[in-house]
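**Student:** Build me a model:
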Amino acid sequence: MGVKVYGATMSTCTARVLLCLEEMGAEYELVPIDFSTGEHKQPAHLARNPFGQVPAFEDGALILYESRAIARYILRKYKSSGGDLLKEGSLEESAMVDLWLEVESQQFNPAIGPIFYQIFIFPRFGNVPDQAVIDTNLEKLCKVLDVYEARLSKTKYLAGDFFSLADLSHVPLLHYFMATPHASVVNSRPHVKAWWEGVSSRPACKKVTAAMPASA
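**Tutor:** The predicted structure is shown next:
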């Protein structure tokens, strides 16, 4: 039984898992979960992810959920063939990867996530985006990106002069964000812009994001 990912191409968390699989050159099957029919809340999927979310990940008898945990599993499993994107061979480098993964989940994601939902998700359910929510979170995001700009003025990538999961984990939400009228907050910061252009041009990133809709 091969690796299966249960999810949706529009899902940023599904994309995070697919990005890792593609970076590692791993074979996998993407099993679509249809949100419009409520498939993610049906017993079959709840058996894989009890929170009724995507993705769920299956590797033989092992079933995982939560995209960041799945990502680490994939990178450990395929490290010998795809490279060490967790830098677990170095205590210092792995600490920096962990640090920037925490920044991504605790600082970056809470700021950019609401913007994504307002612009891309709400209209799909007939709701009008709340500009006040967008503006408030843009302000938060700008402060986060100021920290990134300072960091990336010293190192090529977030954790150091090496590409890692810390960079890759930013791709799904930034892919959508760069298709909005607010992309200037990235492009106006030269080191953040150069970093994003380098990360998003990687073959794995181009392949996964090509399947993600870039408009609401």
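**Student:** From now on I want contacts and neighbour counts done on CA atoms only, so please keep to that.
**Tutor:** Will do.
**Student:** can you pull out the helices in the protein?
**Tutor:** Using DSSP state H, the helices of the chain run over residues 12-24, 43-46, 67-77, 79-82, 91-103, 109-116, 131-152, 165-168, 171-177, 184-187, 190-200, 203-210.
**Student:** One more sequence to fold, the one below, so I can look at both together:
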Amino acid sequence: MVLKVYGTPGSLCTKRVAVVLYEKQIPFKLYAVDMAKGENKSPEYLEKQPFGQIPYIDDDGFIIYESRAIGAYIATKYPDQGTRDLIPKDPKTNALYLQAASVELAHFDEHASKIVWEKVIKPKLGLITDQAAVDDQVIRLAAKLDVYDKILSRQKYVAGNELTLADLYHLPYASLLGAAGIDLLEKRPNVLRWYKEISARPSWQAVKDTIKGTA
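**Tutor:** Below you'll find the model as predicted:
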């Protein structure tokens, strides 16, 4: 049975799931959720995703939501398909992966998502950007990326010298910092080298503009 993804073609969190599915070569079908019509708040939808957010997946009756949890489920279920060891098996390398995944959520997404919301998403919704909030988040993210640059001067990826989910999880928001007019990635040579490599992967190229599914 083909895995079902319920989200929207342009959703950043849905892209986070889709890039993992492409890396693991898992066929999937995207079922578009019309958030403008409130489909994500319908009783039927809330039975599957009680917070009314996107995406969630249906894997032959198994329902799971939250994009990072979905990515981990896919990588764990299909460890030897597509790109291997997106979640390392060795206890020490796995701990370093978990560390990097935590850093992505707490130190990168925390700030990058707010910048993208203010500078990219709010204007599309006809809302006014809070420039003071943007400026504050840029300062905070710059400090975090200084640390990233030091880490990436010693290793190829954020968890070591092998690609993991922690790298892929950065892609949706990192890809829109440029659209937000923020050049923090470009100013740090090791961060830039890393970002150029992961963003050039065929998996991201397949979903960066819109998600079509593979089945």
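**Student:** re the thing from before, mind checking the helices of the first structure for the one nearest to Val5 of the first structure?
**Tutor:** helix 12-24 (7.8 Å; Cα to Cα).
**Student:** tell me the average deviation of that closest one from the second structure after fitting.
**Tutor:** Its aligned residues in the second structure lie a mean 0.7 Å from helix 12-24 of the first structure after superposition (mean Cα distance after the TM-score superposition for the first structure).
**Student:** roughly how far apart are the spatially closest residue to Gln118 of the first structure that is not a sequence neighbour and Ser11 of the first structure?
**Tutor:** Ranked by Cα to Cα, 6 or more residues apart in numbering and with sequence neighbours excluded, the top spatial neighbour of Gln118 of the first structure is Pro129, at 4.9 Å. Pro129 of the first structure is 19 Å from Ser11 of the first structure, where distance means Cα to Cα, to the nearest Å.
**Student:** Do I have it right that Ser67 of the second structure meets Thr14?
**Tutor:** Yes: Ser67 of the second structure is within contact range of Thr14, at 6.9 Å (criterion: Cα atoms under 8 Å).
**Student:** who's more crowded, those two?
**Tutor:** Thr14 (25 against 22; other Cα atoms under 10 Å).
**Student:** State the distance from the more buried one to Lys114 of the second structure.
**Tutor:** From Thr14 of the second structure across to Lys114 of the second structure, the span is 18 Å (Cα to Cα).
**Student:** Asp135 of the second structure versus the residue lying farthest from the centre of the second structure, what's the distance?
**Tutor:** Residue farthest from the centre of the second structure, counting by Cα atoms, centre = their mean, is Pro43 at 27.1 Å. Counting by Cα to Cα, the gap from Pro43 of the second structure to Asp135 of the second structure is 39 Å.
**Student:** Sort out which residues of stretch 36-52 of the second structure are buried, please.
**Tutor:** With burial defined by 16 or more other Cα atoms under 10 Å, the residues of stretch 36-52 of the second structure counted as buried are 40-41, 45, 48-49, 52.
**Student:** now stretch 117-124 of the second structure
**Tutor:** Neighbour count says stretch 117-124 of the second structure has 117-121 buried, by 16+ other Cα under 10 Å.
**Student:** and the end-to-end length of it?
**Tutor:** End-to-end for stretch 117-124 of the second structure, by Cα to Cα: 10 Å.
**Student:** residues in contact with it?
**Tutor:** Outside stretch 117-124 of the second structure, the residues that touch it by Cα atoms under 8 Å, 6 or more residues apart in numbering are 128-131, 133-134, 176, 179-180.
**Student:** hmm, back to that, hey, what's in contact with both of Ser67 and Thr14 of the second structure?
**Tutor:** Pro55.
**Student:** Number of residues surrounding the closest residue to Ala166 of the second structure other than its chain neighbours?
**Tutor:** Spatial nearest neighbour of Ala166 of the second structure, excluding adjacent residues (Cα to Cα, 6+ apart): Ala101 at 4.6 Å. Around Ala101 of the second structure sit 22 other residues, with neighbours defined as other Cα under 10 Å.
**Student:** Let me see the contact set for Ala101 of the second structure.
**Tutor:** Applying Cα under 8 Å, 6+ apart, the residues contacting Ala101 of the second structure are 165-166, 169.
**Student:** Just put these in TSV and tack on neighbour count.
**Tutor:** What follows is the contacts of Ala101 of the second structure, written out as TSV (neighbours: other Cα atoms under 10 Å):
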residue	neighbour count
Leu165	25
Ala166	24
Tyr169	23
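**Student:** about what we covered before: would you convert the contacts of stretch 117-124 of the second structure into CSV that also reports neighbour count and distance to Trp204 of the second structure?
**Tutor:** As requested, the contacts of stretch 117-124 of the second structure are exported to CSV (neighbours: other Cα atoms under 10 Å; distance: Cα to Cα, whole Å):
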residue, neighbour count, distance to Trp204 of the second structure
Ile128, 11, 30
Thr129, 16, 28
Asp130, 13, 30
Gln131, 12, 30
Ala133, 12, 29
Val134, 21, 26
Leu176, 20, 13
Ala179, 12, 17
Ala180, 17, 19
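**Student:** which of those residues lies closest to Arg84 of the second structure?
**Tutor:** After measuring these against Arg84 of the second structure - Cα to Cα - the closest member comes out as Leu176, at 27.3 Å.
**Student:** Now that closest one. Nearest residue, chain neighbours left out?
**Tutor:** Excluding the flanking residues, the one nearest Leu176 of the second structure by Cα to Cα, 6+ apart is Val116, at 6.5 Å.
**Student:** and the one you found, what is it in contact with?
**Tutor:** With Cα under 8 Å, 6+ apart as the criterion, the residues that contact Val116 of the second structure are 173, 176-177, 180.
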